[in-house]
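Asks: Any chance you could fold what I've pasted below:
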Amino acid sequence: MAEQSPNWVELPPDVTAAILSRLGAAEVLESAQKVCTTWRRICQDPAMWRTVDMCNLGHFSTSNNYEAMTMHAVDRSSGQLAAISVGFFCTDALLAYISDRSSQLRLLRLVCCDDISDIGWMEAVKKLPLLEELHLYYTSISKEAIGVVGRCCPLLKSLKLNNQGSRRPYIDCDDEALAIAENMPGLHHLQLFGNKITKDGLQAILDNCPHLESLDLRQCFNVNFGGNLGKRCSQQIKNVRRPYDSTEDYEFDTDILDYESFDEDHPTSFSDIDFMSEDDEHYVFSGGSNVSYDEDYAEYCLMIS
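Replies: You can find the predicted model right below:
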């Protein structure tokens, strides 16, 4: 007698919800919720949208309208959104849409987002007073915007401000480190992967962020951990990762720029496929999008309804 396959539709709703919650937002919107009425009803529950992942797009987007998809996911949360990850397509307008409707947001993660201006940052974080974690990968933010984040998000405990490591000589900058030191005294976790920080910036962080439990400065090649500075880091912070420590557990590509391979004609830009490791199932493309939010959002909602 052939073994009977399980009927997934007959699973208890809480079990089905737990399974579906492991999928990315794109997969839920464009695939899972279309399986049956039971799954669609579960996918409409705001509790399903407390965490939204719009970095793991996979191959499920048929419209390529990532902005409208993100907006729809935010609306599905009905103000309960606690954590969101957004990829390369995030702009001032989309960040404003998220912040306007997500006053409970605790974690904001952005990857390869170069189309967010200082004004966009400053206006958005003013509406996110409960933000505890800000994780930025290859995403520009100025020292002024860092200052506003620190002042407007007093509960911020974790900051990741990560870039591609570079050994180019004579390039160092403590602007970001000093802005962090001056405006984020409550930090417990700080990751500055590939930053151009020097010993002066590190000293300022140690002086002004007394609650730090972890500090990750991998590929920050301008910092020398010898002498008293390295000793102080070890004494003051439980978990310290140094410039030349292993990057095996880092989720993105860890290739290092050097002066021989660096493209002088494009010193601040990256290739069309940015920073993704060989194990990634999707790619992140550079560049922004000029989108008509009202029209595209309405069209997308009709398409998935």
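
Asks: only C-alpha atoms for contact and neighbour calcs from this point on.
Replies: Noted.

Asks: ranges for the strands of the stretch 51-200 of the chain?
Replies: Taking DSSP state E, counting those that start in this stretch, the strands of the stretch 51-200 of the chain run over residues 51-54, 83-86, 107-111, 133-137, 158-162, 189-191.

Asks: give the contact list for the closest residue to Arg76 other than its chain neighbours.
Replies: Closest residue in space to Arg76, ignoring its immediate chain neighbours: Pro46 at 5.6 Å, by C-alpha to C-alpha, 6 or more residues apart in numbering. Contact analysis of Pro46 by C-alpha atoms under 8 Å, 6 or more residues apart in numbering lists Arg76, Ser77, Ser78, Gln80.

Asks: you'd agree the second one is up against Ala25?
Replies: Pointing back at Ser77 there. No - checked against C-alpha atoms under 8 Å, the pair Ser77 and Ala25 is beyond contact range at 11.5 Å.

Asks: Narrow the contacts of Pro46 to those in helices?
Replies: The members of these that map onto helices under DSSP state H are Arg76.

Asks: quick one: which of Ser77 and Ala25 has more around it?
Replies: The residue with more neighbours, out of Ser77 and Ala25, is Ala25; 26 against 21, by other C-alpha atoms under 10 Å.

Asks: Next one: the spatially most central residue of the chain from Leu202, what distance?
Replies: By C-alpha atoms, centre = their mean, the chain has its centre lying nearest to Arg109, at 2.1 Å. With distances taken as C-alpha to C-alpha, to the nearest Å, Arg109 is found 24 Å from Leu202.

Asks: Tyr293 - nearest residue in space that isn't next to it in sequence?
Replies: Closest to Tyr293 by C-alpha to C-alpha, 6+ apart is Ala68, at 6.9 Å.

Asks: So the one you found sits against Tyr300, correct?
Replies: Yes - Ala68 lies in contact with Tyr300 (C-alpha under 8 Å); the separation is 6.3 Å.

Asks: So for the two, which residue has more residues nearby?
Replies: Each of Ala68 and Tyr300 has its neighbours counted (other C-alpha under 10 Å); Ala68 has more, 23 against 18.

Asks: Contacts only, for the more buried one.
Replies: Tyr293, Asp296, Tyr297, Tyr300.

Asks: Same check on Cys152?
Replies: By C-alpha under 8 Å, 6+ apart, the neighbours of Cys152 are Val125, Lys126, Leu128, Pro129.

Asks: Separate out the buried members of those.
Replies: Neighbour counting with 16 or more other C-alpha atoms under 10 Å marks Val125, Lys126, Leu128, Pro129 as buried within the contacts of Cys152.

Asks: Following up with a second sequence; could you model it the same way so I can compare the two?
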Amino acid sequence: MSNQEENETDSAPSSNWAELTHVCLLNILSRLTLTQRWTGPMFVCRSWFSACKDPVFHSAFDLETHFESLAESPRWWTPEFERRIDSMLRSVIEWSEGSLVEIKTRHCSDRALSFAAERCPNLEVLSIKSCPNVTDNSLTRIAFRCSKLRELDISYCYEVSHQSLAIIGRNCQNLKVLKRNLMNWDASQHEGIVPKEYLNACPQDGDSEASAIARFMPNLEHLELRFSKLSARGLCLICEGCLNMECLDLSGCINFTSRDIVNTTSNLKNLKQIIKPNFYIPRSVFHTDRYGHWRLYDERFQTDIFRI
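Replies: Below is the predicted model of the structure:
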């Protein structure tokens, strides 16, 4: 480059991105994802940080997409990671100024969820999978303060009981979608990632939960109960109490047969999709204490493969 060109470049006006108007910044930042905003623009300068906090960006808090794109890590189950998720969620709740209608995350705690109950009266979608420190306490607050809830995912939240389901059903009459999935019975899939004591704490009261769902959630249209411990009796209660059911996922449920499913779901006139259990169960599994009741299937069908 010649000396003349260098002088012309030096004398040209430089762009000061920090002086963009708030409206321009909102327009630019609206083209970015949540993750992109949190890992870049928020750290540019004070005006950019202020724009990132605008309520227009915080009607929804969705980290589930990010979680799904990554391989599960043992680090996610640590107190430090939970504190970071809590801090992030609390910040978004504050910035939303009451406009937050959707929360999708994992590994948050009662503290953040109770804060959401206080500040998010318009909440409609709540997905909090794999939260070992979410209990009936915070979900009860959600039930009483977020009556517009229409979708709830509490999969792998083992400190949540059927009592929460009953309270939510009583107070959230618009609930259409419930996902209450448990972890796969094959613990080897989670070894080294999920703490062993948490795997052993898997809820066993499937019929109690089924009873609460049947009695207090009559408007359900989509229900997921993967690897639930409910029996044919519990399934019958659900099918009698939730007549608007359109989608029913029973993957991994082993306490009833194909005939039980046909008989109990025959009165669901709106049912469009049902996902039945489908297993490959080696004979060696039947002889363990934890899954000893599966020996019944082996004796009944005389096969190494039990499929519904």
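
Asks: returning to what we had before: out of the buried ones among the contacts of Cys152 of structure 1, which comes closest to Ala179 of structure 1?
Replies: Nearest to Ala179 of structure 1, judged by C-alpha to C-alpha, of the buried ones among the contacts of Cys152 of structure 1 is Val125 at 15.8 Å.

Asks: Name the nearest residue to the aligned residue in structure 2 for the closest one, ignoring sequence neighbours.
Replies: When structure 2 is aligned by TM-score structural alignment, Val125 of structure 1 is paired with Ala143. Excluding the flanking residues, the one nearest Ala143 of structure 2 by C-alpha to C-alpha, 6+ apart is Ile168, at 4.8 Å.

Asks: From Lys126 of structure 1, how far off is the residue mapped onto the one you found from structure 1?
Replies: Using TM-score structural alignment, the equivalent of Ile168 of structure 2 in structure 1 is Val149. Going from Val149 of structure 1 to Lys126 of structure 1 by C-alpha to C-alpha gives 8 Å.

Asks: picking up where we left off before, possible to save the buried ones among the contacts of Cys152 of structure 1 as TSV with distance to Ile141 of structure 1?
Replies: Shown next, in TSV, are these (distance: C-alpha to C-alpha, whole Å):
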residue	distance to Ile141 of structure 1
Val125	12
Lys126	15
Leu128	17
Pro129	18
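
Asks: just to revisit the earlier point, against Gly226 of structure 1, how distant is the match of Ile168 of structure 2?
Replies: 32 Å.

Asks: same deal with Ala82 of structure 1?
Replies: Distance of Ala82 of structure 1 to Gly226 of structure 1, computed by C-alpha to C-alpha: 41 Å.

Asks: circling back: quick check: the aligned residue for the residue nearest to Arg76 of structure 1 in structure 2?
Replies: Pro46 of structure 1 maps onto Pro55 in structure 2, by TM-score structural alignment.

Asks: how close does its match sit to Cys108 of structure 2?
Replies: Going from Pro55 of structure 2 to Cys108 of structure 2 by C-alpha to C-alpha gives 22 Å.

Asks: what's stretch 101-115 of structure 1 in contact with?
Replies: The contact list for stretch 101-115 of structure 1 (C-alpha under 8 Å, 6+ apart) reads 55, 74-75, 78-92, 127-140, 274, 284, 286-288.

Asks: the more surrounded of Val149 and Gly226 of structure 1?
Replies: Higher neighbour count among Val149 of structure 1 and Gly226: Val149, with 25 against 8, using other C-alpha under 10 Å.

Asks: Roughly how far does the more buried one sit from Leu215 of structure 1?
Replies: 19 Å.

Asks: What are the boundaries of the strands in the stretch 201-305 of structure 1?
Replies: Under DSSP E, counting those that start in this stretch, the stretch 201-305 of structure 1 gives strands at 214-216, 239-241.

Asks: Name the stretch among these that sits most buried.
Replies: strand 214-216 (a mean of 20; mean count of other C-alpha atoms under 10 Å).

Asks: what span of structure 2 lines up against that one?
Replies: Counting by TM-score structural alignment, strand 214-216 of structure 1 falls onto residues 247-249 of structure 2.

Asks: so how far is that stretch from its chain's centroid?
Replies: Taking C-alpha atoms, centre = their mean, to the nearest Å, one finds the center of stretch 247-249 of structure 2 at 16 Å from the center of the full chain.

Asks: That one vs structure 1, average distance?
Replies: Following the fit onto structure 1, the mean deviation recorded for stretch 247-249 of structure 2 is 0.7 Å by mean C-alpha distance after the TM-score superposition for structure 1.

Asks: Now do that stretch: everything it contacts.
Replies: Residues outside stretch 247-249 of structure 2 that contact it (C-alpha under 8 Å, 6+ apart): Glu221, His222, Leu223, Glu224, Leu225, Arg226, Leu271, Lys272, Gln273, Ile274, Ile275, Lys276.

Asks: again with stretch 147-157 of structure 2
Replies: By C-alpha under 8 Å, 6+ apart, stretch 147-157 of structure 2 touches 121-135, 160, 171-183.

Asks: I'd assumed Thr38 was in contact with Val9 of structure 1.
Replies: Yes - with contact defined as C-alpha under 8 Å, Val9 of structure 1 counts as touching Thr38 (6.9 Å).

Asks: thinking again about what came up before, narrow the contacts of Ala68 of structure 1 to those in helices?
Replies: Tyr293, Asp296, Tyr297, Tyr300.

Asks: Top of those by number of neighbours, please.
Replies: Greatest neighbour count in these, by other C-alpha under 10 Å, goes to Tyr297: 20 neighbours.

Asks: how close does that one sit to Ala68 of structure 1?
Replies: 5 Å.

Asks: do Ala93 of structure 1 as well
Replies: As judged by C-alpha to C-alpha, Ala93 of structure 1 and Ala68 of structure 1 stand 11 Å apart.

Asks: Repeat that for Ala17 of structure 1.
Replies: Plainly put, Ala17 of structure 1 is 23 Å away from Ala68 of structure 1 if you go by C-alpha to C-alpha.

Asks: for Gly24 of structure 1, same thing?
Replies: For Gly24 of structure 1 relative to Ala68 of structure 1 (C-alpha to C-alpha), the value is 15 Å.
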